[in-house]
Every structure is written in structure tokens, then in C-alpha cells.
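Student: the sequence and its predicted three-dimensional model are supplied below.
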Amino acid sequence: MTKPPSDDTLTHSGLEAHHGGRILLIACGALAHEILTLKRLNGWDHMDLTCLPAKLHLYPDKITEAVAEAVENNRAAYDHIFVVYADCGTGGQLAAKCADLGVEMIAGPHCYSFFEGNDAFAARGDDDMRAFFLTDFLVRQFDAFVWKPMGLDRHPELRDMIFGNYTTLIYQAQTEDPALLSKARACADRLGLAFEYRFTGYGDLKTSLENQASKY
């Protein structure tokens, strides 16, 4: 079974795989735990996983190039490649590149949408316009992916300026974990935001991978 990747390296499994119904998932490292769990629970042994560093979300202009490189490096070894990135701030560039490369990608503007379900997320519309979202991964990595990159560890006085237009922190939980729930509440307190808990499970990530798994 593929081991979860670190945030600093491009890790992958199954590079020695040959044609015979093999599927490669090229995913954001922030989704590694969830994808590996779904693979294990569903017995998707014909799927391999390549994860790009989760920190690319801090530099969305670099995502498209990194995904394209991963596709080209692995294309010959697999029957099918599925990109487990939503648009993720690329302004449509990732979708255009995937179309050029002839590979599919998960639908949605970002992981907050597909975890909740793209239709359900869209239906909420303006209700969530002033919400800041965290997933299981971002709760675990709050300091590394939110607090420090925004400079709040060095300049906590910036908090109200950065988050002044937000009213609520919404924790979209993939798992029912009391420790993560407690930490998410603490994150909301640190940001000075009201707290809302939504158990989403895996949402459209699960259904999208089910669809891919059934193809081969």
C-alpha cells in the first residue's frame, strides 16, 4: 500500500506498473490520507497514487506545470490517469492543460466544494461567502499552512486585518475525530471567528474515485 507522502517531496508508488488496467491518481498531498483510506476500504488495488507537495497550494501558479510534468513522467506506465486536483486557484489553467494532455480531473473549484459535494456547496451560495474553511488536513497542519504562511506567528496583530471580512470558521470534517474537532474550535478562537462544524465525509472525492475505479 502506498505510504502517505511528506509535504516536501514528490512521492509515488507503482512506477514499475505495466499496462493491465492500472490507474494512476495524481493528487495534492493534502488529500493523501483520504485517498489512501478510500483505496484501502474499497480494495482499489489497481489504483496507484502520486502526490505533489501540499505546499503548492501556497503557490497556485505552479500547480499546472507540476501536474503536467507528473502526467508526462508517468503516462507510459498506466492505462488511465486521473488528476485529483480541483481548479485550486489556477484560474482554469489546470483544466485547460488536462484537456490538452487528454486526462480527466475531479470537478469543482476547490476541495472544500467537492468534500461537501459540488452541488450542495454551490447551493449554499452567498451563505458561505464570509466563511473560512478547514478540512481534516488543514486542522492538523494549521500552523504550517495557515498561521505561519500568513505571518501571524511573527505579527499576530495582522489577524484582524487578514480575517476582518470573515465571520465564521467552517470545519468540514472527513472523519469523526474528537481531537480534531477540539483543535478546529481552537483554530477558530485563534482567528477570532465563530465556529461551525460540518461532517462531510469524503463527498464527491469518494464518488469520483468510485467512478474511476469502475473503468478498469
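Tutor: Arrived safely.
Student: only C-alpha atoms from now on, for both contacts and neighbour counts.
Tutor: OK.
Student: how close does the residue in the chain sticking out farthest from the centre get to Ala131?
Tutor: Relative to the C-alpha centroid of the chain, counting by Cα atoms, centre = their mean, Glu157 is the outermost residue, at 29.3 Å. Glu157 is 20 Å from Ala131, where distance means Cα to Cα, to the nearest Å.
Student: so what's Lys148 up against?
Tutor: Arg154 (Cα atoms under 8 Å, 6 or more residues apart in numbering).
Student: can you name the next helix or strand after the longest helix anywhere in the chain?
Tutor: Secondary structure of the chain per DSSP state H: the longest helix is helix 178-191. Following helix 178-191 in sequence order, the next helix or strand is strand 194-199 (DSSP states H and E).
Student: neighbouring contacts of the helix or strand that comes right after that following strand?
Tutor: Note on strand 194-199: by DSSP H and E, the next helix or strand toward the C-terminus is helix 203-213. The contact list for helix 203-213 (Cα under 8 Å, 6+ apart) reads 23, 38, 44, 46-47, 82, 106, 114-118.
Student: same question, stretch 90-105
Tutor: Taking contacts as Cα under 8 Å, 6+ apart, the residues outside stretch 90-105 that touch it are 60-61, 63-64, 68, 71, 80-87.
Student: in strands, which of those residues appear?
Tutor: 80-84 (DSSP state E).
Student: format the contacts of stretch 90-105 as TSV; extra columns: neighbour count and distance to Ile170.
Tutor: As requested, those are exported to TSV (neighbours: other Cα atoms under 10 Å; distance: Cα to Cα, whole Å):
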residue	neighbour count	distance to Ile170
Pro60	16	22
Asp61	16	26
Ile63	23	25
Thr64	20	28
Ala68	18	32
Val71	22	33
His80	20	35
Ile81	22	32
Phe82	21	28
Val83	23	26
Val84	26	22
Tyr85	24	21
Ala86	22	19
Asp87	21	20
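Student: here comes the other one, which I'd like you to weigh against the first:
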Amino acid sequence: MAPALIIACGALARELTAVIGANGWQHVQVQCLPAELHNRPEKIPEAVRAKIHAARGRFAHILVAYADCGTGGLLDRVLEAESVERLPGAHCYEFYAGTPAFMALADAEPGSFYLTDFLVRHFDRLVIRELGIERHPELASQYFGNYRRLVYLAQHEDAHLRALAEQAAERLGLAFEYRFTGYGDLERSVIRFQRGALSDPSAE
């Protein structure tokens, strides 16, 4: 079977590996870019393009496991030029929650800050340290002053992660809301990608 590649944000590595393992897809590989790129979204499109070019000739099928992720459509321009599909939605929060549920959350409270399992695990590194709040606590009010609540979109029902998410909300001075999503549209999109690869005659 022809090898297939998922080029992914590092924040999705654990979940993608779990989906692939659960389905026994030994021909599907995952290559990740650093999750820290979310703090510099303008760098995501060219980083993804470089991964695609490096994979050409070695993989018959490629999926990009990013949403738009703050690139303002620039990632889609790269993927259109490269004829590669990505996950649907504007943010990973959207495909975890599902678009209707995510839009309802955003409409109910536009000032929502979202965490996933990955972001809960790495909250101190990716939020507190990366944004300089550890050195300058006063920056928290500047970054999060317009937010009203923290919504934890959980991929696993884990009491420890939930407690850490509640602590994060308290640290930022935000109301806390918990939603269990599982893998949501992430899993469904990967399964569709796999089916598409299998139905392609060149995959034989």
C-alpha cells in the first residue's frame, strides 16, 4: 500500500497517533511542526510548504493537519498551489468541538479563550512563558483583559487535566467552562483522508 503522510501541528501529535494506531494504519506517517508556531502564525504557511516539498516523491498522499490557525488565508493559498487538503475550520478548537457547537460557543461569549488537552498540559510553557507573563505578570491583563471565560475542550475525560485547566482559568481571572469533545472532526477528517487514499488507483 502506498505510504501516506499527515503534516501536523505538534499540538495534534498525540491525538493523530492514537487515531492511526487504533485503526492499524501502518502506512500512514505523521510529521509534526512545532506547536510554538501558533505564536507566529505568519511562519506556518512556508513551514508547511517546506514539509510538502520534502515529502514529494516519497508519499503518494498528503494531508495537512492544520486549520487556518491565524494565517489569514495564507495557508490555504499555499495548499491550493500545492494541491494538498487541510483539516476544515479556522482553529483546532473548531474541528474538536465541531463547527456548529464552536460557533454557538463563540456567539454566546465572544470573549472566550480555549484550551485543548495539549494546551492544558503545556499551558505554562506555551502561554505563561512564551507570552512573557512569567517575567512580567502585569502582561496577563493586557493579553487577556478582553476575555471573560476559559473553555476547556477536552479530548479525554481526565480529572487531573480538568483541575489544571481550572487552575489556568483562575490564574487568568476567567470564568471556567468544561466541554468534552473527544477527537471530534479531527478523527472523521483523518478517516476520510485514509478512505480517499485507498480509493485512489495509484495507491495500489
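Tutor: Received, thanks. Predicted model only: the values in this text are computed from it and were never measured.
Student: what range in the second structure does the longest helix of the first structure sit on?
Tutor: Using TM-score structural alignment, helix 178-191 of the first structure lines up with residues 159-172 of the second structure.
Student: have a look at how far, on average, that stretch is from the first structure.
Tutor: Compared with the first structure after the fit, stretch 159-172 of the second structure shows a mean deviation of 0.6 Å (mean Cα distance after the TM-score superposition for the first structure).
Student: quick one: buried residues of that stretch?
Tutor: Neighbour counts using 16 or more other Cα atoms under 10 Å place 161-162, 165-166, 168-169, 172 of stretch 159-172 of the second structure among the buried residues.
Student: and if you look at stretch 109-127 of the second structure?
Tutor: 111-113, 115-120, 123, 126-127.
Student: nearest residue to the residue nearest the centre of the second structure in space, please, no chain neighbours.
Tutor: By Cα atoms, centre = their mean, the mean C-alpha position of the second structure lies nearest to Cys92, the distance being 3.8 Å. Distances taken as Cα to Cα, 6 or more residues apart in numbering put Ala67 closest to Cys92 of the second structure, at 5.8 Å, once the chain neighbours are dropped.
Student: can you pull the contacts of the one you found?
Tutor: By Cα under 8 Å, 6+ apart, Ala67 of the second structure lies in contact with 86-92.
Student: show me where the second structure has strands.
Tutor: Going by DSSP E, the second structure shows strands at 4-9, 28-33, 61-65, 85-86, 112-115, 149-154, 175-180.
Student: for Ala197 of the second structure, find the nearest of those.
Tutor: Closest of the strands of the second structure to Ala197 of the second structure is strand 61-65, at 6.4 Å (criterion: Cα to Cα).
Student: give me the mean deviation of the closest one from the first structure.
Tutor: Counting by mean Cα distance after the TM-score superposition for the first structure, strand 61-65 of the second structure comes out at 0.4 Å.
Student: could you find the counterpart of Arg125 of the second structure in the first structure?
Tutor: Per TM-score structural alignment, Arg125 of the second structure is aligned with Ala144.
Student: how close does Phe95 of the second structure get to Leu153 of the second structure?
Tutor: 11 Å.
Student: kindly report the same for Ala35 of the second structure.
Tutor: Ala35 of the second structure is 17 Å from Leu153 of the second structure, by Cα to Cα.
Student: between these two, who's got more neighbours?
Tutor: Leu153 (25 against 17; other Cα atoms under 10 Å).
Student: that one: what's it in contact with?
Tutor: Neighbours of Leu153 of the second structure in contact, by Cα under 8 Å, 6+ apart: 93, 96-97, 114-117, 178-181.
Student: if we go to 10 Å?
Tutor: Residues in contact with Leu153 of the second structure (Cα atoms under 10 Å, 6 or more residues apart in numbering) are 93-94, 96-97, 102, 114-117, 120, 162, 165, 177-183.
Student: burial count for the aligned residue in the first structure for Ala101 of the second structure?
Tutor: Matched to the first structure by TM-score structural alignment, Ala101 of the second structure sits across from Ala120. Taking other Cα under 10 Å as the criterion, the count of residues near Ala120 of the first structure is 13.
Student: what of Asp153 of the first structure?
Tutor: 13.
Student: what about it, distance to Leu169 of the first structure?
Tutor: Counting by Cα to Cα, the separation of Asp153 of the first structure from Leu169 of the first structure is 19 Å.
Student: distance from the chain centre to the match of helix 178-191 of the first structure, please.
Tutor: Stretch 159-172 of the second structure sits 20 Å away from the centroid of its parent chain (Cα atoms, centre = their mean, to the nearest Å).
Student: what sits up against it?
Tutor: Contact with stretch 159-172 of the second structure is made by 113, 115-121, 123-124, 127-128, 140-141, 143-145, 147-154, 156, 173-178, as judged by Cα under 10 Å, 6+ apart.
Student: and His110 of the first structure? What does it align with in the second structure?
Tutor: Going residue by residue (TM-score structural alignment), His110 of the first structure aligns to His91.
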